[in-house]
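In: this one's structure only:
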């Protein structure tokens, strides 16, 4: 089945589909930032584990265990944030495809495009909350170390 292609419809479809691409730029920047934070969390956990293996001081071991628990929670938040951002990017990609197809073919699936876009934005907002929680935990951990 041949699809009639109208150049003005294709141009308009590309214009519509390009708008969500700007969100993809923000998502990629966030993934880079969170991945860097996750790498630092893992590095710190390795240092604390190595020091704990070498120590026999019960007070130090208790502090190390507490810090490792905090680092584990921060790692989970960072992983959740990356998962949400990846889901967001996938949904925005689907939005772009659906918008383009909706404009260039007779298939009307705009409801799908709206749903994908809104779910993508929701995932982005939830990722931002995870990021905020992780940074608050990191700051709290920093404050805890200053008291010791």
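Out: Now that the structure is in, tell me what you want to look at. Just so it is clear, the model here is predicted, and its values are computed rather than measured.
In: From here on, just use CA atoms for contacts and neighbour counts.
Out: Will do.
In: Can you report how many residues neighbour residue 15?
Out: When neighbours are counted by other Cα atoms under 10 Å, residue 15 registers 13.
In: quick one: the helices in the protein?
Out: 7-18, 21-54, 58-104, 110-147 (DSSP state H).
In: Highest mean neighbour count out of those?
Out: Mean neighbours per residue, mean count of other Cα atoms under 10 Å, is largest over these for helix 58-104, with a mean of 19.
In: and the angle for that helix with helix 110-147?
Out: 160 degrees (axes from the mean of the first three to the mean of the last three Cα atoms, to 10 degrees).
In: what helices or strands is helix 58-104 leaning on?
Out: helix 7-18, helix 21-54, helix 110-147 (3 or more Cα pairs under 8 Å, 6 or more residues apart in numbering; DSSP states H and E).
In: and the comparison structure, right after this:
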């Protein structure tokens, strides 16, 4: 079970796609907190503007809460996926260096990471749809003139 000079390049070669995947997840992780902060700020503004929300404000507040849940869930799934992928990369290195067959652990872990990434992306798309609906609804409300 000796480590050879050929082992390291092989391990790197096997883990490159996973590392690129981590970069893509990082890009998504950069977008989501900004969306969450905007929802939180708007919800705070609604709550602070009056003690009792109008019907339209209550609907908007409900949509904001749902959007916050979707973004938070998406962030949690991305973080979990990142941990799973990092574990896959570590196991690939261990497998090559120690000459162990860890494929029965690596394959399901990678599939789990992909499933988490897919669900996270679905949540992200659902949040975008809600935000678009919210914008559309706010633009269709007639603006009352101030006299």
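Out: Now that the structure is in, tell me what you want to look at. Computed from a predicted structure; not experimentally measured.
In: Superposed, how do the two chains score by TM?
Out: The TM-score (TM-score structural alignment, normalised by the length of structure 2) is 0.90; 141 aligned residues with a Cα RMSD of 1.3 Å.
In: What is the aligned counterpart of residue 41 of structure 2 in structure 1?
Out: Superposed on structure 1 with TM-score structural alignment, residue 41 of structure 2 falls opposite residue 43.
In: Quickly note the distance from that match to residue 145 of structure 1.
Out: 17 Å (Cα to Cα, to the nearest Å).
In: now do residue 56 of structure 1
Out: Distance from residue 56 of structure 1 to residue 145 of structure 1, counting by Cα to Cα: 20 Å.
In: what does residue 78 of structure 1 give?
Out: Residue 78 of structure 1 is 21 Å from residue 145 of structure 1, by Cα to Cα.
In: Kindly report the same for residue 130 of structure 1.
Out: From residue 130 of structure 1 across to residue 145 of structure 1, the span is 23 Å (Cα to Cα).
In: Other residues contacting stretch 37-50 of structure 2?
Out: Stretch 37-50 of structure 2 is touched from outside by 53, 57, 61, 64-65, 67-68, with contacts defined as Cα atoms under 8 Å, 6 or more residues apart in numbering.
In: 7 Å - rerun?
Out: Here stretch 37-50 of structure 2 makes contact (Cα atoms under 7 Å, 6 or more residues apart in numbering) with 61, 64, 68.
In: how far does that stretch sit from the chain's center?
Out: Offset of stretch 37-50 of structure 2 from its chain centre (Cα atoms, centre = their mean, to the nearest Å): 23 Å.
In: Run through the residues that contact the residue minimising distance to the centre of structure 1.
Out: Centroid check for structure 1 by Cα atoms, centre = their mean gives residue 85 as the closest residue, at 2.8 Å. Residues in contact with residue 85 of structure 1 (Cα under 7 Å, 6+ apart) are 27, 31, 123-124, 127.
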